[in-house]
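# What follows is a predicted structure for the sequence shown.
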Amino acid sequence: MDAWLDQFLQYVEVERGLSKNTLDSYRRDLLTYLTFLESRGYTVTSPYEHGYIPQYVQELRAKGRATATVSRNLASIRSFYSFLVRERILLFDPSQHMETPRMERKLPRVLIMEDVDRLLAVPDAATSKGLRDRAMLELLYATGIRVSELVSLNEHDVNLTASFLRCIGKGSKERIIPLGHMARQAVLDYVTKARSSMVRDPLDPSLFVNHLGVRLSRQGFWKIIKKHAKKAGIVADITPHTLRHSFATHLLENGADLRAVQEMLGHADISTTQVYTHVTRSRLQDVYQKAHPRA
């Protein structure tokens, strides 16, 4: 089964151009599933009448796994079985009739503009780390890129002359995103005043580096944004994705075209972007209730 799993991961990496993070997610989900099968005396070729997939779903739920986690596991299992049928290892896909659990779509957490301003003002521009942190935060809010995309940026990906950045997102898809003047200035200050003194190897193309002088990790940035959010007095739980959500919501609130926001976020399906229209309607309702004298 491990050999089939390796073949599957090679297939989806080449054929579908999935990111390393997605491949790692597939591997974790399927290793857990294969371990479950082995513990019950099953294999992926066992007769479906044994009902091992519903048993696995039931076990995930018994362990308190979130609906989103169960759905993701099922998606991984379906892709795996589809591959096995395609390779004629199986004649029948036992996962094809499994229903995906219905998920409640939670509205993304968004910062109000005052909180964004406070957060972006926290890093100390008199220090190299402060210049780096301000550049990263400004860049996230200005472009809406994912944190994985942020830490993957190289120097040549940001064109400060023309004020845009080149980003490689999910599925190795490239997109070009404009930079506002404040983000452009923050990155320029970091590149000209701080980066050269922080990077260990002058030939390292990484735009943002950590205290060791090598490319900053997602976990490293997570700690940075948590620290600055606390200093800014932001009570709400904040993650790197919060600035991405805020970017999209604030654009739509100020009249941006939904398709343009979809393109900048790198969403394959516009329905993913449409969740932000629900956020703006929800915020309008809140404003109305607070402001209208007869609300």
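Ah, there it is.

# From now on I want contacts and neighbour counts done on CA atoms only, so please keep to that.
Fine.

# gap between Val57 and Leu34?
As judged by C-alpha to C-alpha, to the nearest Å, Val57 and Leu34 stand 13 Å apart.

# With Lys129 instead?
Look at Lys129 and Leu34: by C-alpha to C-alpha, they are 44 Å apart.

# Over to Leu5?
9 Å.

# And for Val214?
Distance, Val214 to Leu34, using C-alpha to C-alpha: 36 Å.

# Could you do Tyr11 as well?
Using C-alpha to C-alpha, Tyr11 is found at 18 Å from Leu34.

# Second structure follows, compare the two:
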Amino acid sequence: MKRRLDEAIDSYLAFAALEKGLAENTLAGYERDLKQFASFAVNKAGVGKLNDINETVVSDWIYALSDRGISNASLCRKLSSLRMLNAYLLREEWISRSFVELVAGPKLIRKAPDALSVKEMEGLLETPDLTTPMGLRDRAILEMLYSSGLRVSELCEAKLQQFDIANGAVKVYGKGSKERVVPMGFQAVIALSGYLEQGRPHLVKSKTGSACFLSNRGSPISRKTVWALLKKYAAKAGIAKPVKPHGLRHSFATHLLSGGADLRVIQELLGHADISTTQIYTTVETERVRTAHDEYHPRSKGASDI
């Protein structure tokens, strides 16, 4: 029996959700990538059956995405999603040969994350209006993203019981539901306490659960809302470059490294499984040191001409 590609994708996604226990956001990303490929295979390549999928179809998809200006990082992620589907189908004997084995992914150049300066970060933190419940909430959100380096999904999903105000710590459930305990800075504790005592009670509705950060409707705050409030406060603070939730996480790590923190400690705080993911921050510090040397060392002038 010839199986359809969409049938295979649905089977893999069900497996990934139940057996692998992938996070909801991760699973949603895989689903988008795979269904995008299925749409291309059927509508552009005229292929809908599993046995007709081959390296040519996959390569044509990658090239088509590249021609649309999709970044190499996104292309690598999409190809990774397809490789995981391929591995599942081989293991379950839905297919007899790989359709991605000979497909070379685009070269991924890891660039240093765009972090805010300490001055920019201080300006951003001062922008919320602390006389309103929403302002108290927003200040606490900014402080938590920067002080503890949380992912935006970790912040949005955080429950009240995860916060230990007395000891200045928060229990975080990261990717793959991995648990870590992260310190909260003094200013973050003050901001969070102010929100919990004077802000959150005004946002609670009859059906509100234990989510810490609430919308004006009393439901857990969404990632989209956090993105929007960051954009608003960045403009108010006069920060010209784009400011995203992950940018505050980058700033957290970069400022720790600049202050002398050990890379392994930063890895643990960020919840990175592999130290190589954390090492990208050394690029930022190396560039900072290089710039300082070029600017201030008397023997540095003209070095680029040698």
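All right, it came through fine. Source: prediction; values computed, not measured.

# TM-score for this pair?
TM-score of the superposed chains, computed with TM-score structural alignment, normalised by the length of the first structure, equals 0.95; 294 aligned residues with a C-alpha RMSD of 1.5 Å.

# More neighbours: which of Tyr11 and Leu34 of the first structure?
Shown here are Tyr11 of the first structure and Leu34; by other C-alpha atoms under 10 Å, Leu34 has more neighbours (18 against 14).

# which residue lines up with that one in the second structure?
Under the alignment (TM-score structural alignment), Leu34 of the first structure pairs with Ala38 in the second structure.

# Show the secondary-structure elements that the helix or strand hosting that match is packed against.
Here Ala38 of the second structure, judged by DSSP states H and E, is contained in helix 24-43. Helix 24-43 of the second structure sits against helix 5-18, helix 55-67, helix 72-91, with contacts defined as 3 or more C-alpha pairs under 8 Å, 6 or more residues apart in numbering; DSSP states H and E.

# ok, which stretches of the second structure are strands?
Taking DSSP state E as the criterion, the second structure carries its strands at 163-164, 169-173, 179-183.

# Quick one: these as TSV, columns for distance to Arg91 of the second structure and mean neighbour count too.
Shown next, in TSV, are the strands of the second structure (distance: least, C-alpha to C-alpha, whole Å; neighbours: other C-alpha atoms under 10 Å):
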stretch	distance to Arg91 of the second structure	mean neighbour count
strand 163-164	42	18
strand 169-173	30	20
strand 179-183	30	16
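
# Please produce a markdown table containing the ones you listed, extended by distance to Ile70 of the second structure.
What follows is the strands of the second structure, written out as a markdown table (distance: least, C-alpha to C-alpha, whole Å):
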| stretch | distance to Ile70 of the second structure |
| --- | --- |
| strand 163-164 | 39 |
| strand 169-173 | 31 |
| strand 179-183 | 33 |
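
# For Tyr146 of the second structure, find the nearest of those.
In terms of C-alpha to C-alpha, the element of the strands of the second structure nearest to Tyr146 of the second structure is strand 179-183, at 11.4 Å.

# In terms of secondary structure, what does the closest one contact?
If contacts are counted by 3+ C-alpha pairs under 8 Å, 6+ apart, strand 179-183 of the second structure sits against strand 169-173, helix 263-270.

# Can you give me the stretch of the first structure that it aligns onto?
So strand 179-183 of the second structure sits over residues 174-178 in the first structure, by TM-score structural alignment.

# what's the mean deviation for that stretch versus the second structure?
Compared with the second structure after fitting, stretch 174-178 of the first structure has a mean deviation of 0.8 Å; criterion: mean C-alpha distance after the TM-score superposition for the first structure.

# Show me what that stretch is in contact with.
Applying C-alpha atoms under 8 Å, 6 or more residues apart in numbering, the external contacts of stretch 174-178 of the first structure come out as 143, 163-169, 263-264, 266.

# Kindly provide the distance from the corresponding residue of the second structure for Leu252 of the first structure to Asp114 of the second structure.
Counting by TM-score structural alignment, Leu252 of the first structure lines up with Leu257 in the second structure. Leu257 of the second structure sits 14 Å away from Asp114 of the second structure, going by C-alpha to C-alpha.

# same thing with Gly176 of the second structure?
The value you get for Gly176 of the second structure to Asp114 of the second structure, if C-alpha to C-alpha is used, is 26 Å.

# Give me the more crowded residue out of those two.
Asp114 (17 against 12).

# And the more buried one, how close does it get to Leu248 of the second structure?
Counting by C-alpha to C-alpha, the gap from Asp114 of the second structure to Leu248 of the second structure is 9 Å.

# Lys224 of the second structure now?
Using C-alpha to C-alpha, Lys224 of the second structure is found at 16 Å from Leu248 of the second structure.

# and those two? which has more neighbours close in?
Leu248 (27 against 9).

# Was I right to think the more buried one contacts Ser117?
No: using C-alpha atoms under 8 Å as the test, Leu248 of the second structure is too far from Ser117 to be in contact (10.3 Å).

# Tell me how many other residues crowd the alignment partner in the second structure of Ala236 of the first structure.
Correspondence of Ala236 of the first structure to the second structure, assessed by TM-score structural alignment: Lys241. Around Lys241 of the second structure there are 11 other residues, counting by other C-alpha under 10 Å.

# Excluding chain neighbours, give the residue nearest to Gly17 of the first structure in space.
Gly171 (4.8 Å; C-alpha to C-alpha, 6 or more residues apart in numbering).

# I'd assumed Lys20 was in contact with the one you found.
No: the criterion here is C-alpha under 8 Å, and Gly171 of the first structure misses it with Lys20 at 9.8 Å.

# Quick check: Arg184 of the first structure touching Ala162?
No: shown here, Arg184 of the first structure and Ala162 do not form a contact pair, counting by C-alpha under 8 Å, at 9.7 Å.

# Of the two, give the one with the bigger neighbour count.
Per other C-alpha under 10 Å, whichever of Arg184 of the first structure and Ala162 has more neighbours is Arg184, with 23 against 10.

# how close does the more buried one get to Asn159 of the first structure?
Going from Arg184 of the first structure to Asn159 of the first structure by C-alpha to C-alpha gives 9 Å.
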